[in-house]
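Participant: Got a predicted model here, sequence first, then my questions.
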Amino acid sequence: MTEAKKYPAPITNPETKPFWDAAAEGKFMIKRCTACGKAHYYPRSICPFCFSNQTVWEQSAGEAVIYTFSIMRKSPTGPYAIGYVTLNEGPSLQTNFVDCDLDSLKIGQKVRVVFKPTDGAPLPFFTVV
């Protein structure tokens, strides 16, 4: 029987605490700037587009499409895939793909967020819809 993969706990700080608290409830949060209206990820208080500090938390649907990916076949822990996805809300982010057939991944394929447990807050990854 195979052991479940163990993921490291994320390092949190006061600025990202709402993100990790929401992750513990199964919610994927992004930030939106109320000055320019653009959504962004990773969570931070300053908008990367207009540099305003008028940002608010917003729950993402957690749905995205694969922008690009790469499969690592030789690894001490076995094959894995990383890549970029573009959320329906607009932001793109780097992620690992889990719980799917790595050989069936395709650019433009729909994916959704899944959370994997750690000794702290759960970590968000993406899997094929």
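Facilitator: Yep, it's here. Numbering: from 1, shown residues only.
Participant: From now on I want contacts and neighbour counts done on CA atoms only, so please keep to that.
Facilitator: OK.
Participant: So Ala23 lies in a helix, does it not?
Facilitator: Yes. Ala23 sits within a helix when classified using DSSP: H, G, I helix; E, B strand; the rest coil.
Participant: mind listing what it touches?
Facilitator: Met29, Phe115, Ala121, Pro122, Leu123, Pro124 (CA atoms under 8 Å, 6 or more residues apart in numbering).
Participant: For those residues, which PyMOL command selects only the ones that are buried?
Facilitator: Per 16 or more other CA atoms under 10 Å, the buried members of the contacts of Ala23 correspond to this PyMOL selection:
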select buried, resi 29+115+121+122+123+124
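Participant: Inside strands: which ones of the contacts of Ala23?
Facilitator: Counted as lying in strands by DSSP state E, out of the contacts of Ala23, are Met29, Phe115, Leu123, Pro124.
Participant: Specify the next element, helix or strand, located C-terminal of the longest strand anywhere in the chain.
Facilitator: When the chain is parsed with DSSP E, its longest strand is strand 63-72. Tracing the chain C-terminally past strand 63-72 and defining elements by DSSP states H and E, one meets strand 80-87 next.
Participant: Pasting the second one now:
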Amino acid sequence: MTTYRPNPSPIPNPIPTSAPFWAGTKEHKLMLQRCPRGHVSYYARTHCPQCLSKELEWFEASGRGTLYSFTICERAQSADFEPDVPYVVAAIALAEGPRMTSLLVDTPHDQVRCDMPVEVVWQDVGDEAAMPYFRGV
């Protein structure tokens, strides 16, 4: 079962487009973007990927969703993730619509299944951000 990372790295390096997302994580808020037509998107962008509107607003998402797909990593993709092996990389279908890739934690690997409900949990990684992970509910 993957638990929270003992020394999370790499640490996020926000750029102007993603700064509101990472600022929200400091307060344990999962922030998404929405255009005037109601299209919701994740990851941070300068325009709506569906209608190309540049009038995007940030809003706090529910932090809930379902597990769309996953893989259990038996080998780390880099040395940064070696302490975590085995860990679950998950594609989460957020309740608001978009999909988000993250780690699935606090869930025994033999209980992980597609379409299971999940919720966001947070791990602080310094004064500037927290990492959004998910766990089964």
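Facilitator: Perfect, thanks for sending it. Everything quoted here is computed from the prediction, not taken from an experiment.
Participant: Let me see the TM-score of these two.
Facilitator: Here the TM-score for the pair of chains, by TM-score structural alignment, normalised by the length of the first structure, is 0.89; 125 aligned residues with a CA RMSD of 1.4 Å.
Participant: Would you mark the buried spots in the longest strand of the first structure?
Facilitator: By neighbour count with 16+ other CA under 10 Å, strand 63-72 of the first structure contains the buried residues Glu63, Ala64, Val65, Ile66, Tyr67, Thr68, Phe69.
Participant: Show me which of these is closest to Lys106 of the first structure.
Facilitator: Proximity of the buried residues of strand 63-72 of the first structure to Lys106 of the first structure (CA to CA) peaks at Ile66, which lies at 7.1 Å.
Participant: show me the contacts for the residue nearest to that closest one when sequence neighbours are not counted.
Facilitator: Residue nearest to Ile66 of the first structure in three dimensions, not counting chain neighbours: Val85, with 4.4 Å by CA to CA, 6 or more residues apart in numbering. Val85 of the first structure sits next to Ala64, Val65, Ile66, Tyr67, Thr68, Ser92, Leu93, Gln94, Thr95 when contact means CA under 8 Å, 6+ apart.
Participant: one more time with 7 Å, if that's ok
Facilitator: The contact partners of Val85 of the first structure, by CA atoms under 7 Å, 6 or more residues apart in numbering, come to Ala64, Val65, Ile66, Tyr67, Ser92, Leu93, Gln94.
Participant: what does the fifth one align to in the second structure?
Facilitator: Residue correspondence, TM-score structural alignment: Ser92 of the first structure in this structure matches Arg99 in the second structure.
Participant: Also the first one?
Facilitator: The alignment partner of Ala64 of the first structure in the second structure, by TM-score structural alignment, is Gly65.
Participant: Just give me the neighbour total for the closest residue to its match other than its chain neighbours.
Facilitator: Using CA to CA, 6+ apart and skipping residues adjacent in sequence, the residue nearest Gly65 of the second structure is Leu94, 4.1 Å away. Using other CA atoms under 10 Å, Leu94 of the second structure has 22 neighbouring residues.
Participant: what residue of the first structure matches up with Trp22 of the second structure?
Facilitator: Looks like Trp22 of the second structure aligns to Trp20 there (TM-score structural alignment).
Participant: how about its match, secondary structure?
Facilitator: At Trp20 of the first structure the chain is in helix, as set by three-state DSSP.
Participant: Apart from its neighbours in sequence, what residue is nearest it?
Facilitator: Distances taken as CA to CA, 6+ apart put Ala121 closest to Trp20 of the first structure, at 5.8 Å, once the chain neighbours are dropped.
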